[in-house]
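J.: Sharing a model prediction with you, sequence too.
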Amino acid sequence: MKAFRGAMHRQISFSELSSLVGQELGCSEWVEITQADVDKFADATGDNEWIHVDVPRAKRTFGAPVAHGYLTLALLPMLSQSMIEIAGMRNGLNYGLDRCRFTNIVHVGQRVRLRQKIVSVTPKREGLLVVKDVSFEIENEPRPALVAEVIFLLFPESGGRDAGRVNQ
C-alpha cells in the first residue's frame, strides 16, 4: 500500500477538540491492500499463516489471500493523519483499544478506508484523552473489516516538560 499523502481533509486547533465530541470526522481515501503489503507484514510479525502468504492455496480456499486483521488495524495512524491535522499539538500517544472486533475478511486487492467519530475528550495528564469510534470499510462490502474504540492521549505544544510521560 502506498502512504496517502494528499491534502488534509480537516484542520482544527487543539483547543477545539472538545467541540467535536459526537461528530463524525468523515472518511479517509481508499487504500488498496497488496500482496507485497501482506508479505511485509507477515515478515515483520512472524505471522506467515498460509491464508496470508500461500497465494495459490489461499485463492483455492478464499478466492484470494487474506490480509492480516492487525495489518488493517495498523493503517489507523496513516489514515487518521490523512483525515485531520491538529494544530497546536506537540505529540500524541496511543493509549489503547476497547471493543476491537474483526468483522469481515479483507482480501488482497481490496481497498479499505477509515471512518472515525470522536466519542469523548477528557482532560488527563496535562493533555486530552480522546476516544474515537473507528471502522475500516471495505469497498463494495456491506460489513466493515473492523470496528473499534481507540484511545489517544494528546498533548498541547504548551504542555509541561514531562507531559508526554505515560508513567506519571
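T.: Now that the structure is in, tell me what you want to look at. Numbers count the residues shown, from 1 in each chain.

J.: CA only for contacts and neighbour counts going forward, please
T.: Fine.

J.: ok, now how distant is Gly88 from Phe14?
T.: 5 Å (CA to CA, to the nearest Å).

J.: which one of these two has more residues nearby?
T.: Taking neighbours as other CA atoms under 10 Å, Gly88 and Phe14 compare with Phe14 leading, 19 against 14.

J.: got another, please set it beside the one above:
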Amino acid sequence: MRTFSDATALAAAAGEHLGHSAWHSVTQDRIDRFAAATGDHQWIHVDAERAAQGPFGGTIAHGFLSLSMLPLFGAEVYTLETPPAMGINYGLDKVRFLQPVREGARVRDGVELVAAKETPKGLLFTMRHTVEIDGGERPALVADALVLLVP
C-alpha cells in the first residue's frame, strides 16, 4: 500500500501508477448477493445449471459488480495519513467491460492517478482502474473514476 501525507501529496503523484490491490475471489455467493441487492437476476449470473450450457460455460459476475468493487480495491492501493473531511465519488468517465469474470475467478485492480485538478470544492482526482483477472489475457474492465476530496 502506498501512503501519502495528505491529498496535496497524492495530487503530486499525478501520472503515476499507484499500485495493485490484493486478489479477491468472485464467488457465487457474492454474485447472488449483488443480484439480490440490484434486482438483476439474469440467468447468466444466478442460474448455474442454465449458465453451464450458455456462452461462458458457467455463471459470470455482473459488470456492475466488478465496478462496485473499485472502492474496496482503492482502499488497498493507497491511503492518506491526514484524510480529507470528506471523499465523494464524483462520477465515472469511459467505463469499458472487456472480459467477463467467471464465478470462482480472482480479480485485482491496478490504479493509476491520471490527473489531479484543484476545484472550488476540493481536489478532483481521475483514477484509472484496470481490473485484472488472474490468468486472463485481457482485463475485466477499465474505468476512469472521479473522486473529489473535500478539505
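T.: Happy to help now that I have it. Since we're looking at a predicted model, the values are computed, not measured.

J.: who touches both of Gly88 and Phe14 of structure 1?
T.: Counting by CA atoms under 8 Å, 6 or more residues apart in numbering, the shared contacts of Gly88 of structure 1 and Phe14 are Pro156.

J.: Contact partners for the residue nearest in space to the middle of structure 1?
T.: Most central in structure 1 under CA atoms, centre = their mean is Leu76, positioned 1.4 Å from the mean C-alpha point. By CA under 8 Å, 6+ apart, the residues touching Leu76 of structure 1 are Leu114.

J.: That one matches what in structure 2?
T.: Alignment note: Leu76 of structure 1 maps to Leu70 in structure 2; criterion TM-score structural alignment.

J.: And for Asp54 of structure 1?
T.: Using TM-score structural alignment, Asp54 of structure 1 sits opposite Asp47 in structure 2.

J.: tally of neighbours for the closest residue to its match other than its chain neighbours?
T.: Distance criterion CA to CA, 6 or more residues apart in numbering; nearest residue to Asp47 of structure 2, sequence neighbours excluded, is Thr59 at 6.9 Å. Residues lying near Thr59 of structure 2 (other CA under 10 Å) number 28.

J.: Tell me which residues touch Thr59 of structure 2, please.
T.: Counted by CA under 8 Å, 6+ apart, Thr59 of structure 2 has contacts 28, 43-48, 51-52, 102-103.

J.: just Val114 of structure 2 next, same as before
T.: Counting by CA under 8 Å, 6+ apart, Val114 of structure 2 has contacts 14-16, 125-128.
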